[in-house]
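J.: sequence plus the predicted model coming up.
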Amino acid sequence: MRFNKLDLNLLVVLNALLTECNISRAAEKIYLSQSATSSALARLRDYFNDELLVSSGRQLVLTPRAKELVEPVREVLMRIDSTIATQPQFDPATETRTFTILVSDYTMAVLVPPLLEALYRQAPGVRVSLRHQYDRQPADVLEQGDADFLVIPSQYLAKEHPSAVLFEEDYLCVTWEGHSRIQDKLTFDDYLSCGHVIPTFASANPLPTLDGWFIESYDVKRRVEVTAPTMTGLPSLVVGTDRIATVHRRIALRAQEALPIRVWEPPPRIPRLVQSLQWHRHRNNDPAIRWLRDLFVDVARGV
């Protein structure tokens, strides 16, 4: 189909190229061969009378014209997907749609199991693709249409997209039960004197961490001795040491059932975590998105 002499199928290729800045990755994303994607790029260059992507060393970079096209092309495709391509009705009992959800390991441990159980009962044909949320900024994932839902703390929500509160969480400190110094009470001085085990997540644009908040609030820095790419695994990493970890309450209490650890109320006051669900504004009227949103909220009440 053509509109003003532009083959509209090329918009999908253009969006992939503008997002990936790499012909091979773009081809893989839209299930085309590399030669077909290169051919489509040539046609796009001819239509826009612009190179769109040019070599810079070993990389391809966007031309100024291509940068201007990023948001409009993405917006057009999202609107098509959320209006024309969306089914007007959703029957969970017969649906076979796949939902992509970005989650943390904390969400995987606390919320995902009861959600999958509810889905299995109510929508047995629905498939779920769970993806790690730390690879990119959450808002970018929504804007690029690479996920149906994000499950993230409320402070990281994108203002331009709708969201719903799921549940609240607070923190506990965890130490080995054989800790040589902390026996009856955890003081603020104890907290600072211990080596800390903290989560770190590889990302080109990492989200703020508890450490950043801690420094701003108390003008002190924790002595970090161990970093790990997980929150749920931190309690096991203090066992046999005089280190301490600060983790979500639900994670700490579950770990206490299986590990030789003790849990403590943190001596510094730490704001409660508000875990939220977010989806793209153009999918707000998608009946499938609305149904799964409501199921999320319902399941979260039990958490």
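T.: Structure's in. What do you need? Numbering: from 1, shown residues only.
J.: only C-alpha atoms for contact and neighbour calcs from this point on.
T.: Noted.
J.: starting at the chain centroid, how far to the helix ranked longest in the chain?
T.: What stands out as the longest helix in the chain, according to DSSP state H, is helix 64-83. How far helix 64-83 lies from its chain's middle: 22 Å, per C-alpha atoms, centre = their mean, to the nearest Å.
J.: show residues contacting it.
T.: Residues outside helix 64-83 that contact it (C-alpha atoms under 8 Å, 6 or more residues apart in numbering) are 11-12, 14-15, 18-19, 50, 52-53, 143-145, 282-283, 285-286.
J.: next secondary structure after that helix?
T.: Later in the chain than helix 64-83, the nearest helix or strand by DSSP states H and E is strand 98-103.
J.: after that following strand, next one along is what?
T.: helix 105-110.
J.: what are the ranges of the helices in the chain?
T.: Going by DSSP H, the chain shows helices at 9-20, 23-29, 34-48, 64-83, 105-110, 112-122, 138-143, 188-193, 210-218, 249-256, 287-302.
J.: which residues does the first one contact?
T.: The set of residues that contact helix 9-20 without belonging to it, under C-alpha under 8 Å, 6+ apart, is 1, 23, 26-27, 29-30, 37, 40-41, 44, 62, 66-67, 70, 73-74, 77, 144.
J.: which of these are buried? Put it as a ChimeraX command.
T.: Buried subset of the contacts of helix 9-20, written as a ChimeraX selection, criterion 16 or more other C-alpha atoms under 10 Å:
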select :23,26,27,37,40,41,44,62,66,70,74,144
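J.: this is the comparison structure:
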Amino acid sequence: MKNADLNLLVHFDALMTTRSVSRAAAQMGISQPAMSAALSRLRRMFNDPLFVREGGAWLPTVRAQELGQSFRPLLDRWRSESQPKDEFDPRTAHRVLSLYASDYLQFAVMPKFIAELAKAAPGLSIRIFPAKLFHGLSMVETNHVELVVGHFPHPVPSLRARFLFEERSVCIVRTGHPCLKQNWGLDTFLAYPHADLAAHTRNFSQQIDDALAAMNRTRKIGTTLASYLACPFVVGASDLIATLPFSVANAFQKISRTTLLEVPLALPMFNVSLYWHERHQDDRAHAWVRQLIGSMFSPTEIN
């Protein structure tokens, strides 16, 4: 790499974290043409395209991933050493942090957290990004958001996590559903169409289908919803059956006119954690917010 410009390392890192020329430019405070020019120089320097467009997104090549792993320790050390060493004071700090969560987890986490945040750090605020199908940890990997609350069975190594809580699943049916006159069990559970939840990553619904597949059974999907909180009301007005986290089913039982039933399947507990990227590990404001969220939950089931 004759006459290599080390400034390009920062450009490369921005491209790796955002997977977007325009977002990388915004992150660095430069124009998009300037970032495009930097990418062209990086491609010539390493004789590799580094990023290729696939399905509307820019994905790193194998060579780019290798370079990212090699450069990451250097970049992390530089950020750590160059950060101001002043103590963080939540009473005087001003900052907006971005967080990604489904409507269920906004319901389960945000009310108490926002109240505590307003008292302890009035200058800090949280911007919530709603969940989209098949998104999740990629939002924090690509620096679209700084924090993610969710259930992810297989997080990538570049992310940190803090366990928040776990809760059980329950079935709900409308009060007066014909299944309530039958013996409740797996056969009755499968005799009626289901409301499936495709919100966020579909990890919650997938565990139901995986448990059924292990018994060579399937359920009929009558409708697919993107909202946990809408589900009780859809079920309350139909003959659909749904499986939900207990906290949601219990909170909306009366006003949705639904009845709770045990799930006739051996489902694992639904674990919820807070996730962030390694790049934010030593950020004092970030760490304080993570600690505040974590302190509100004990490692017990919500029931």
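T.: Done, it's in. Every value quoted in this text rests on a predicted model; they were computed, and no experiment measured them.
J.: mean per-residue distance, the longest helix of the first structure to the second structure?
T.: Its aligned residues in the second structure lie a mean 4.0 Å from helix 64-83 of the first structure after superposition (mean C-alpha distance after the TM-score superposition for the first structure).
J.: how about that helix, which residues are buried there?
T.: 66, 69-70, 74-75, 78, 81-82.
J.: same check on stretch 126-135 of the second structure?
T.: Quick answer for stretch 126-135 of the second structure (16+ other C-alpha under 10 Å): 128, 131.
J.: ok, residues contacting that stretch?
T.: By C-alpha under 8 Å, 6+ apart, stretch 126-135 of the second structure touches 96-103, 145, 198-202, 226.
J.: closest one of those to residue 269 of the second structure?
T.: Nearest to residue 269 of the second structure among the contacts of stretch 126-135 of the second structure, counting by C-alpha to C-alpha, is residue 202 at 15.3 Å.
J.: now do that closest one against residue 136 of the second structure, distance only.
T.: Distance check for residue 202 of the second structure against residue 136 of the second structure: by C-alpha to C-alpha, to the nearest Å, it reads 10 Å.
J.: neighbour count: these two, which is higher?
T.: Per other C-alpha atoms under 10 Å, whichever of residue 202 of the second structure and residue 136 has more neighbours is residue 136, with 21 against 17.
J.: wait, the more buried one sits on residue 203?
T.: No - Residue 136 of the second structure is beyond contact range of residue 203, at 10.6 Å (criterion: C-alpha atoms under 8 Å).
J.: of the contacts of helix 64-83 of the first structure, just the buried ones, ChimeraX syntax please.
T.: A single ChimeraX command is used to select the members of those judged buried by 16+ other C-alpha under 10 Å:
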select :11,14,15,18,52,53,143,144,145,282,283,286
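J.: closest to residue 182 of the first structure among the contacts of helix 64-83 of the first structure?
T.: residue 143 (47.2 Å).
J.: now for residue 89 of the second structure: what does it line up with in the first structure?
T.: Aligned by TM-score structural alignment, residue 89 of the second structure pairs with residue 91 of the first structure.
J.: surely residue 195 of the second structure is in contact with residue 238?
T.: No - checked against C-alpha under 8 Å, the pair residue 195 of the second structure and residue 238 is beyond contact range at 9.9 Å.
J.: now do the contacts for residue 272 of the first structure.
T.: Going by C-alpha under 8 Å, 6+ apart, residue 272 of the first structure touches 168-171.
J.: ok, residue 275 of the second structure - contacts?
T.: 137, 147-150, 159-162.
J.: buried subset of those residues, written for PyMOL?
T.: PyMOL command restricting the contacts of residue 275 of the second structure to the buried ones, with burial defined by 16+ other C-alpha under 10 Å:
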select buried, resi 137+147+148+149+150+159+160+161
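J.: so which of the contacts of residue 275 of the second structure comes closest to residue 188 of the second structure?
T.: So of these, ranked by how close each gets to residue 188 of the second structure (C-alpha to C-alpha), first place is residue 150, at 30.6 Å.
J.: name the nearest residue to the closest one, sequence neighbours excluded.
T.: Closest residue to residue 150 of the second structure apart from its sequence neighbours, by C-alpha to C-alpha, 6 or more residues apart in numbering: residue 272 at 5.2 Å.
J.: state the distance from that neighbour to residue 109 of the second structure.
T.: Taken as C-alpha to C-alpha, the span from residue 272 of the second structure to residue 109 of the second structure is 10 Å.
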